[in-house]
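A.B. asks: Pasting a predicted model and its sequence here:
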Amino acid sequence: MTAYENASADSDSTRTCMVRVCRDCCCGTEGKHPGVDHDGLLARLEVGTRGSARVLRSACLLACDESNVVVVTPSVVGRRAGGRPVWVRAVLDDETVDAVTGWVALGGPGVADVPAPLAQQVFAPSGLSLTWTAV
């Protein structure tokens, strides 16, 4: 049984999205985006989604051309309503972070439509296939 199937229908956890923030080789670096307060934006995202999402820092999501990348994964409720993970590019300013946090507060993917300010920044990740080698 998956976590989605196991969550009770009235649990707060069924309404909690996950926001994965890429922080590795390109995203979140001064080298690629000088003058951006990366730590401040991450803190703003964490505070703004409190109670409606878990924010996770991620290693490279293999979308370096799109940085800074954030992936909003639907809650159980959103997934049941047909929501799927939404990839957002160029999360580089307060306005974009606020659009993400506002959307998540409304329920995120599957529950609320992507807000207009984010529509141009949503993208489909490339179809990279990763080959895992046993060591």
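C.D. replies: Thanks, I have it. Predicted, not measured: the structure shown is a model, and the values here were computed from it.

A.B. asks: make it CA atoms for all contacts and neighbour counts henceforth
C.D. replies: OK.

A.B. asks: quick one: Met18 is in a helix?
C.D. replies: No: secondary structure of Met18 (DSSP: H, G, I helix; E, B strand; the rest coil): strand, not part of a helix.

A.B. asks: Which residues outside stretch 29-49 are in contact with it?
C.D. replies: 23, 26, 28, 54-55, 92-94, 97-98, 100-102, 104-105 (C-alpha atoms under 8 Å, 6 or more residues apart in numbering).

A.B. asks: Need the max-distance pair from those residues.
C.D. replies: Greatest spacing in the contacts of stretch 29-49, by C-alpha to C-alpha: Cys26 and Ala105 (27.7 Å).

A.B. asks: my guess is Ala59 meets Cys27, correct?
C.D. replies: No: judged on C-alpha atoms under 8 Å, Ala59 makes no contact with Cys27 at a distance of 9.4 Å.

A.B. asks: Quick check: what element follows the lengthiest helix in the chain along the chain?
C.D. replies: As assigned by DSSP state H, the longest helix anywhere in the chain is helix 94-106. Next in sequence after helix 94-106, counting helices and strands by DSSP states H and E, comes helix 116-119.

A.B. asks: for comparison:
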Amino acid sequence: MARRPRSQPPAAPAPVTVTVCRGCCCGTTAKHPGVDHQGQLARLREGIGEAGKVRAVDCLDACGHSNVVVVGPSSEGRLAGGRPVWLGWVLSEDMIDEVVEWVRAGGPGLVPAPGTLDLQEFTVSRRVRENLPG
């Protein structure tokens, strides 16, 4: 096993990461005219605060499940067996609130998803998972 030189500090633990698709289908008023997509993103960022990281990406290539949100585990959650959870049809304010609640409680691997988020979960192909922006 290679040792890290003493001059480098240990890597900071990674927080829960929430990736929000805002590309061709997700996040558009053409497909979801009654949804405030920018407002959802702002509510996620404000609600999650320092408990995690929220990022918007152009396309997650899962358009049949639009609006897609991926909740990735923190370093601690990954060590506990957590893996990224893909959520589809995240359209209501209640779902946004549940994502915020979950991230603030610890996220995948540490805490079960609250409310009805488990009903929104779907599986993607390995090709799609491997191309998730890092």
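C.D. replies: Looks like it arrived, so ask away. Predicted model only: the values in this text are computed from it and were never measured.

A.B. asks: So after superposing, what's the score?
C.D. replies: For this chain pair, the superposition-based TM-score is 0.84 by TM-score structural alignment, normalised by the length of the second structure; 121 aligned residues with a C-alpha RMSD of 1.9 Å.

A.B. asks: Who has more neighbours out of Ala59 and Cys27 of the first structure?
C.D. replies: A count of neighbours by other C-alpha atoms under 10 Å puts Cys27 above the other of Ala59 of the first structure and Cys27, at 29 against 13.

A.B. asks: Just give the closest residue to that one, not the sequence neighbours.
C.D. replies: In this structure, Cys27 of the first structure finds its nearest non-sequential neighbour in Asn68, 4.5 Å apart by C-alpha to C-alpha, 6 or more residues apart in numbering.

A.B. asks: got it, and Val55 of the first structure?
C.D. replies: Val19 (4.7 Å).

A.B. asks: thinking again about what came up before, which one of the contacts of stretch 29-49 of the first structure has the most neighbours?
C.D. replies: Of the contacts of stretch 29-49 of the first structure, with other C-alpha under 10 Å as the count, Val104 tops at 29 neighbours.

A.B. asks: Please report the distance of that one from Val69 of the first structure.
C.D. replies: For Val104 of the first structure, the distance to Val69 of the first structure (C-alpha to C-alpha, to the nearest Å) stands at 16 Å.

A.B. asks: Equivalent analysis for Arg44 of the first structure, please.
C.D. replies: According to C-alpha to C-alpha, Arg44 of the first structure stands 15 Å off from Val69 of the first structure.

A.B. asks: do Asn6 of the first structure as well
C.D. replies: Counting by C-alpha to C-alpha, the separation of Asn6 of the first structure from Val69 of the first structure is 30 Å.

A.B. asks: Between the two, tell me which one has more neighbours.
C.D. replies: Using other C-alpha under 10 Å, the more surrounded residue of Asn6 of the first structure and Val69 is Val69, with 29 against 10.

A.B. asks: Verify the stated contact: the more buried one with Val86.
C.D. replies: No: if you go by C-alpha under 8 Å, Val69 of the first structure and Val86 don't touch, sitting 10.4 Å apart.

A.B. asks: shared neighbours, the two?
C.D. replies: In contact with both Val69 of the first structure and Val86: no residue, using C-alpha under 8 Å, 6+ apart.

A.B. asks: Would you map the strands across the first structure?
C.D. replies: Along the first structure, counting by DSSP state E, strands occupy 17-22, 53-58, 70-73, 86-88, 122-123.
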